[in-house]
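# following is a predicted model, sequence given first.
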Amino acid sequence: MTLKRIILGFLTVFLLVFFIGPSLLGSWQQPQIQSRLELYQTNLLLHATEWQGEPGEEANSKSLRDALIGIEPLKNAQKQYQEAKEQAETNLAKAKAQAELLPAKTEQLETTITQLQDFINQVDLRLGIFQAKQGESEIAIQTWQSVIKRLEAKNSNSQSGKTAEILLGLWNQPAQILPSSEATIKKSLDGWFRYQALSQLYTTQQREEALSQLKAAEQEIAEQAVLKLAIVGAVPTIGFLIGVGLLLFLLIQRAIKGKDSLLARNGDLSWSTPWDGETILQVFVAGFFLMQILVSVLVLPITLKLLGLDTTNFDLRSKAFLVFVNYLLVAAAALLVLYGSIKSFLPLPEGWFRFKILDKWLFWGFGGYLAALPLVILISLINQRIWQGQGGSNPLLSLALETKDLVALGIFFVTAAIAAPIFEEILFRGFLLPSLTRYLPVWGAIITSSLIFAIAHLSLSEVLPLTTLGIVLGVVYTRSRNLLAPIFLHSLWNSGTLISLFILGSGG
């Protein structure tokens, strides 16, 4: 055994034990972004319930609004929040049980418990507003009192407790207006819930002008909410239906035409791979995973410290730019390792890293995107049942959801929709998939490379959906034999995700 193989073996075990394994296990305790997305969409729906339309067009506006928000939207939204609370309570119980088994709580576990407790209190504030809005003031008061009692038991001076006291006072009989009510409501509540609380406050204070201005502002937001709901609801639905039709067409064509069908094209054609598994391991161990650690944990933090920059004080634009720089450094380092690993095999056999502009890559990429939509959506629904809102998500998604700044969104877009597709498709479809055909049939190489692609994102809840997406990317690449096709598909997917996040995040 050579020294190189010993070092590679050591690095592989080290990364599995101290980086990949802990990252995946750590993500098990983290909430999925999907749960937040559902609540963000619910918040848009709540705004839409207030839309009255233009004068003289109330009937048409009501028909459109009802088609988008459905029957009994408040009850449905309340149910959504109640389910989110119950899931959070389940996860909190699991986290506390896990903490009892440990000799000392980890910082991550303490943070998770605190976040879940705060989330439950925040949801109860909103559930109380639902109840009060539907004439159940006594139940609402009990809900807010439960928040106050929980925080008093912990001797906590939380903002949630102050907000609960203010809401309780506003809906009590007789009403009681506490000091700084307006400022606290604006700070603690958002969206439709802020509107309802402020409306109750201004009505109690008999501030007609402030109430009139509030209702006018809410009408503008409600009109925008209707448009956003149409986009985030109708567009994916149309894409889903077209995708189902496309999949049925491809399967029927495969059954009728056999090896002459689009799905069977190049399906059994392997690449001529001049290197062995040692080179594959070298590229991913030393090039991909190790470079992530070196850049993210050592190079970038040390550089920022030398420049006197404190990331805790970064605004969203700065965070977006930092993510972009970090990604570029990791990608550049990994591609350099890739080049160094295969340099001795140049020139490569025909078909490797093929970029052909005058080809049908747009056709393959867009078709693959439509086919991926129903597959990934269905797998994601199953995935939600498995992980019950846990399993973590890509941190970039949370940042993008918070983004109301177009400059920050533009930086995220360049990172996720341009840099990521180019780098990841070169590495996973351009290098890994063809390399694996030395040892596996093409379909086996597609599945294996897709699973590694999913695991590389280091979130347990994303393994199944990303493996499914990776399989579609692999099929598109092996059939088209043009890296531009999966790059285009990958870019479309990430672009659609970012746009949806921005629309939902700007819903308040």
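Noted; the coordinates are in hand. Residues are numbered from 1 along each chain as shown.
# from here on, contacts and neighbour counts on C-alpha atoms
Will do.
# on the three-state scheme, Lys404 is what?
The local conformation at Lys404, judged by DSSP: H, G, I helix; E, B strand; the rest coil, is coil.
# what is the neighbour count of it?
The local packing of Lys404 (other CA atoms under 10 Å) involves 15 other residues.
# in the stretch 401-508 of the chain, which spans are helices?
Assigned by DSSP state H, counting those that start in this stretch, the helices in the stretch 401-508 of the chain fall at 406-413, 420-424, 433-436, 442-455, 463-480, 484-505.
# could I get the ones you listed as CSV with distance to Phe345 and mean neighbour count?
Shown next, in CSV, are the helices of the stretch 401-508 of the chain (distance: least, CA to CA, whole Å; neighbours: other CA atoms under 10 Å):
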stretch, distance to Phe345, mean neighbour count
helix 406-413, 35, 19
helix 420-424, 21, 20
helix 433-436, 13, 25
helix 442-455, 21, 21
helix 463-480, 22, 24
helix 484-505, 23, 23
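# can you redo the ones you listed as a markdown table with distance to Glu138?
Converted to a markdown table, the helices of the stretch 401-508 of the chain look like this (distance: least, CA to CA, whole Å):
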| stretch | distance to Glu138 |
| --- | --- |
| helix 406-413 | 43 |
| helix 420-424 | 52 |
| helix 433-436 | 62 |
| helix 442-455 | 49 |
| helix 463-480 | 44 |
| helix 484-505 | 32 |
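# one more structure, for comparison:
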Amino acid sequence: MSSVRWPLLYSSPPSSQSTNVGRQFTKQLHCSLFPSNQLTCSLRIRRSATLRHHASFKIFCKRSKTTQENGLSHGFSVLQGDSPWQGGNLWSTLAFYIFCLHIPLGFGGLSVVTQIIGKNSLLPQTKILAILLIQILELNGAFLLLKYTAKPQYKLSSFFKNNSSVETRNWVLASAVGFGVLVLLLFLTSLIASRLFGSKPVNNSILKEILLSSDVSRVACDIVYCIVCPLLEEVVWRGFLLTSLSSTMEWPQAVALSSAIFSACHFSAESFVQLFIIGCVLGCSYCWTGNLKSPVLIHSLYNALTLIISYLY
């Protein structure tokens, strides 16, 4: 409970009623704080009897657990208003991740492996094993970065814990619905793109070559694209970026902005729209459940579907 005191001076003619010293009354006020925290306040005014009357009032505000939970249950997004990363710390951390981890490892890692081995090109199995190692390094680097730039009392494991105030929101059901919506949206955008720009092969020739090379390559592909990559990208783009943005703006704006940055950081102009749609679906899933398990599962299922299509066609 907190109290604030403001002195209030006012003049009025003396009267017989002014002899009542210490008169006070209480009025219930309901205050709303952005984005969903609510306070119930009581106003107490005390007036003293002097020629120049002096009055002061106190506001006592108290936030109960029930009120807080009810506030979280309203609306689509259940993300907390308090972010572990705020202000300049958000953008400096994001810039460090992109320019010191994501670009050097994701786009330059294979070149380093090629130089170390001393060959002009890598065999498919060697390539996917190198990608697996690079992704694990980036994942660990991202975890360490986010851990040491967040507030001391915050733990990254809270991304994967259910909020007690939204127990009715099943993250497994949300994942199933989100995956279905994602596949439908991507199918529709592919149809529109084929009508406008002509049809393109649905499979990835490089990925298909890796999948067909050996059993080890297939297992490594499954680990990279269905476990490591979804975990890495969801922790960074939804857990870190979307959580931070949603504390300073409305959730639709936060989802759109985080999805645009997520898509741009893949550095693929022809896939920008589809990646943006993927980011929006994953972001909405995270906002609705408040649990990072949902977007991670959707991401894994989508990548698994991509691997199956590349392997069969």
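Alright, I've got the coordinates. Note that the structure is a prediction, hence the values are computed from the model and not measured.
# identify all contacting residues around stretch 106-116 of the second structure.
With CA atoms under 8 Å, 6 or more residues apart in numbering as the test, stretch 106-116 of the second structure has contacts from 120-122, 127, 130-131, 134-135, 138.
# picking that back up, closest one to Leu15 of the first structure among the helices of the stretch 401-508 of the first structure?
When the helices of the stretch 401-508 of the first structure are compared by CA to CA, helix 442-455 sits nearest Leu15 of the first structure, at 12.8 Å.
# how much does that closest one stray from the second structure?
For helix 442-455 of the first structure, the mean distance to aligned residues of the second structure following superposition is 1.0 Å (mean CA distance after the TM-score superposition for the first structure).
# residues in the second structure aligned with that helix?
Aligned using TM-score structural alignment, helix 442-455 of the first structure spans residues 251-264 in the second structure.
# same thing with stretch 276-292 of the first structure?
Using TM-score structural alignment, the partner range for stretch 276-292 of the first structure is residues 86-102.
# list the buried residues for that stretch?
86, 90, 93-94, 97-98, 101-102 (16 or more other CA atoms under 10 Å).
# how long is it end to end?
Taking CA to CA, to the nearest Å, stretch 86-102 of the second structure runs 21 Å from one end to the other.
# sorry, back to before: got the contacts of stretch 106-116 of the second structure as JSON lines, with neighbour count and secondary structure columns?
Listed next are the contacts of stretch 106-116 of the second structure as JSON lines, based on neighbours: other CA atoms under 10 Å; DSSP: H, G, I helix; E, B strand; the rest coil:
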{"residue": "Asn120", "neighbour count": "8", "secondary structure": "coil"}
{"residue": "Ser121", "neighbour count": "14", "secondary structure": "coil"}
{"residue": "Leu122", "neighbour count": "16", "secondary structure": "coil"}
{"residue": "Lys127", "neighbour count": "17", "secondary structure": "helix"}
{"residue": "Ala130", "neighbour count": "18", "secondary structure": "helix"}
{"residue": "Ile131", "neighbour count": "20", "secondary structure": "helix"}
{"residue": "Ile134", "neighbour count": "20", "secondary structure": "helix"}
{"residue": "Gln135", "neighbour count": "21", "secondary structure": "helix"}
{"residue": "Glu138", "neighbour count": "22", "secondary structure": "helix"}
